[in-house]
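Chemist: Here is a sequence with its predicted model. Questions after.
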Amino acid sequence: MTFRPLEKHRIKSIGWLRAAVLGANDGIVSTASLVVGVASAHVSHGNILLTGVAGLVSGAMSMASGEYVSVSSQADTEQAALAEETVELKADTQGEHQELTAIYMHRGLDYPLAKQVADKLMAHDALGAHARDELGISELSIAHPLQAALASACSFSVGAALPLAVTAFVPETWLIGSVVSVALVSLAILGGLAASAGAAKIFPSVLRVTLWSALALAVTSIVGTLFGAV
């Protein structure tokens, strides 16, 4: 019998895609907002640029450490659950078999077929079957802390570099308008690429990220103006 080859689904990339999109989006929004807020306070161009560089470095480190701690906690929880399941499989194999059978019956299989499926899967990889069907842990969802941390830091730096480059090369007179324009266009493109990579609808993603980012830029500009006036 000829078997159809396994399909490749885009959801397999959701782990790194989430971290990369979040990092780049945060890099653009936070750095652009920081630059716009400080520029609205009418400080010198050199101080604005220094603030942007400091925001890039601190933001990248914050993203990396935060993502690493968060995903490490998830990984620890997964490992603890797998260790507990391993003990349960050794202590009560029959009970775990019945539990797996009940799961398949709950999903729509009749008892003979559910029992047969549980027999086959537990004979092949008992822990893997329980991890996937009882605990919801699979290769697609398993946590990778270092990968997530590096993706977040790198993507944040790339995103933050865009408004920072505008700050470095655009005259102070045109600085705020240029930073806002580049940030919003970049964010719209990023939202569209993220939606396309995940096979989702592009327009809602672009609209969502653009509106919320514009709000963030407006708020920081108002705050900067108020402090500059003081």
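Modeler: Sure, I can see it. For clarity, every value in this text was computed on a predicted model and none was experimentally measured. Residues are numbered from 1 along each chain as shown.
Chemist: hey, let's count contacts and neighbours off CA atoms from now on
Modeler: OK.
Chemist: name the element the residue located most distally from the centre of the chain belongs to?
Modeler: Going by Cα atoms, centre = their mean, the residue of the chain most distant from its centre is residue 112, 41.7 Å out. Residue 112 is located in helix 111-130, with elements delineated by DSSP states H and E.
Chemist: so what secondary structure elements neighbour that helix?
Modeler: Counting contacts by 3 or more Cα pairs under 8 Å, 6 or more residues apart in numbering; DSSP states H and E, helix 111-130 packs against helix 45-91, helix 93-106.
Chemist: Using JSON lines, lay out those helices together with distance to residue 211 and mean neighbour count.
Modeler: Compiled in JSON lines, the helices and strands packed on helix 111-130 are given as follows (distance: least, Cα to Cα, whole Å; neighbours: other Cα atoms under 10 Å):
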{"stretch": "helix 45-91", "distance to residue 211": "22", "mean neighbour count": "17"}
{"stretch": "helix 93-106", "distance to residue 211": "43", "mean neighbour count": "17"}
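Chemist: I'd like these laid out as TSV, including distance to residue 136.
Modeler: Output for these, formatted as TSV (distance: least, Cα to Cα, whole Å):
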stretch	distance to residue 136
helix 45-91	10
helix 93-106	12
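Chemist: and of the ones you listed, who's closest to residue 176?
Modeler: helix 45-91 (10.8 Å; Cα to Cα).
Chemist: Let me know the angle separating the one helix or strand residue 28 maps to from helix 45-91.
Modeler: Element membership for residue 28, per DSSP H and E: helix 14-40. Interaxial angle of helix 14-40 relative to helix 45-91 (axes from the mean of the first three to the mean of the last three Cα atoms, to 10 degrees): 160 degrees.
Chemist: In helix 14-40, which residues are buried?
Modeler: Across helix 14-40, burial judged by 16 or more other Cα atoms under 10 Å covers 15-17, 19-40.
Chemist: mind checking how far it is from the chain centre?
Modeler: Counting by Cα atoms, centre = their mean, to the nearest Å, helix 14-40 is centred 12 Å from the centre of its parent chain.
Chemist: Check it against this one:
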Amino acid sequence: MRHSEHHRTHRTGWLRASVLGANDGIISTASLLVGVAATGADAKTMLITGVASLVAGSMSMAAGEYVSVSSQADTENADLAREKSELAANPKQEHAELTAIYVKRGLEKSLAANVATQLMAHDALAAHARDELGISDTLAANPVQAALASAATFAVGSALPLIVALLLPASARLWGIAAGSLLALAVLGFVASRVGGSSALVPVARVTFWGALAMGTTALVGALFGVAA
């Protein structure tokens, strides 16, 4: 009989970086453009602002994700090296630790000890990494993947409000950017929830709320500076 369950935890690494990148791209660029539009800036200024936001933001997201996830990977590798050393120095103590973990999860002590013995015979480091440290191949940090996913999706997200800003006349630019960006954020929240296998309502509400707050704040600041000018 074939196993028909489909889990999605293997997607969490790139999905988190992708959603973060696209969300940041839409919100940061849209907010910046809304703020600039509120000052009465012309199309050329909007284009320069939007392109600068796209390029700088993409590079910043890539660098930030790479450094952040690399730090996580360094910590994981250090823990694995320490665990490997402990396994070599005191395998009986490590067996007892693994047995205690399985007892805590609900197995009888004799069964837990037997499971620990068999798993350690197969791959002791993998067993301890997974069950003691919470590290597995599926969820292990991947800096390059996270950096590329974040940068690419930031660029795509940034391009959406920029295109809207360039297509609309000055009179409709501010509200058009805001409406288009909120729609894009709602779609992003929906798609992310579908890919992750969760309900769509909360993710959609979450991203649109924070997007509206960010754009509203920058529009107010832009209007104040525009009036002062």
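Modeler: All right, it came through fine. Predicted, not measured: the structure shown is a model, and the values here were computed from it.
Chemist: before we move on, back to that, in the second structure, what residue corresponds to the residue farthest from the centre of the first structure?
Modeler: Matched across to the second structure, residue 112 of the first structure falls on residue 110, judged by TM-score structural alignment.
Chemist: now swap in residue 220 of the first structure and tell me
Modeler: If you follow residue 220 of the first structure across to the second structure using TM-score structural alignment, you land on residue 218.
Chemist: Quickly note the distance from residue 158 of the second structure to residue 20 of the second structure.
Modeler: Using Cα to Cα, to the nearest Å, one gets 12 Å for the distance from residue 158 of the second structure to residue 20 of the second structure.
Chemist: Now for the match of residue 220 of the first structure, how many residues are close by?
Modeler: Residue 218 of the second structure has 21 neighbours, counted by other Cα atoms under 10 Å.
Chemist: what does residue 203 of the first structure give?
Modeler: The local packing of residue 203 of the first structure (other Cα under 10 Å) involves 12 other residues.
Chemist: Could you do residue 181 of the first structure as well?
Modeler: Neighbour tally, residue 181 of the first structure, other Cα under 10 Å: 15.
Chemist: before we move on, what about residue 134 of the second structure?
Modeler: Residue 134 of the second structure has 12 nearby residues by other Cα under 10 Å.
Chemist: which one in the first structure is aligned with it?
Modeler: In the first structure, residue 134 of the second structure lands on residue 136 (TM-score structural alignment).
Chemist: now swap in residue 162 of the second structure and tell me
Modeler: Using TM-score structural alignment, the equivalent of residue 162 of the second structure in the first structure is residue 164.
Chemist: And the helices and strands packed on helix 111-130 of the first structure: which comes nearest residue 4 of the first structure?
Modeler: helix 93-106 (24.3 Å).
Chemist: what's the angle between that closest one and helix 45-91?
Modeler: Using the same axes, to 10 degrees: helix 93-106 of the first structure against helix 45-91 is 120 degrees.
Chemist: I'd like to know which elements helix 93-106 of the first structure is packed against.
Modeler: helix 111-130.
Chemist: and the helix it packs on with helix 45-91, angle?
Modeler: Using the same axes, to 10 degrees, helix 111-130 of the first structure lies at 130 degrees relative to helix 45-91.
Chemist: How about helix 111-130 of the first structure, which residues are buried there?
Modeler: For helix 111-130 of the first structure, a neighbour-count test (16+ other Cα under 10 Å) marks 114-115, 117-119, 121-122, 126-130 as buried.
Chemist: okay if I get the residues you listed as JSON lines plus distance to residue 206 of the first structure?
Modeler: Output for the buried residues of helix 111-130 of the first structure, formatted as JSON lines (distance: Cα to Cα, whole Å):
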{"residue": "114", "distance to residue 206 of the first structure": "45"}
{"residue": "115", "distance to residue 206 of the first structure": "48"}
{"residue": "117", "distance to residue 206 of the first structure": "44"}
{"residue": "118", "distance to residue 206 of the first structure": "45"}
{"residue": "119", "distance to residue 206 of the first structure": "48"}
{"residue": "121", "distance to residue 206 of the first structure": "43"}
{"residue": "122", "distance to residue 206 of the first structure": "45"}
{"residue": "126", "distance to residue 206 of the first structure": "44"}
{"residue": "127", "distance to residue 206 of the first structure": "42"}
{"residue": "128", "distance to residue 206 of the first structure": "39"}
{"residue": "129", "distance to residue 206 of the first structure": "39"}
{"residue": "130", "distance to residue 206 of the first structure": "39"}
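Chemist: returning to what we had before: name the helix or strand for the match of residue 220 of the first structure, please.
Modeler: Using DSSP H and E, the element containing residue 218 of the second structure is helix 201-228.
Chemist: I'd like to check the angle between that helix and helix 12-37, please.
Modeler: Going by the same axes, to 10 degrees, helix 201-228 of the second structure makes 30 degrees with helix 12-37.
Chemist: what residues are up against the equivalent of residue 12 of the first structure over in the second structure?
Modeler: Residue pairing (TM-score structural alignment): residue 12 of the first structure is matched to residue 10 of the second structure. Counting by Cα atoms under 8 Å, 6 or more residues apart in numbering, residue 10 of the second structure makes contact with 138-139.
Chemist: again with residue 229 of the first structure
Modeler: Applying Cα under 8 Å, 6+ apart, the residues near residue 229 of the first structure are residue 41.
Chemist: one step back: now do the contacts for the match of residue 162 of the second structure.
Modeler: 31-32, 49, 52-53.
Chemist: go on, residue 123 of the second structure?
Modeler: Per Cα under 8 Å, 6+ apart, neighbours of residue 123 of the second structure: none.
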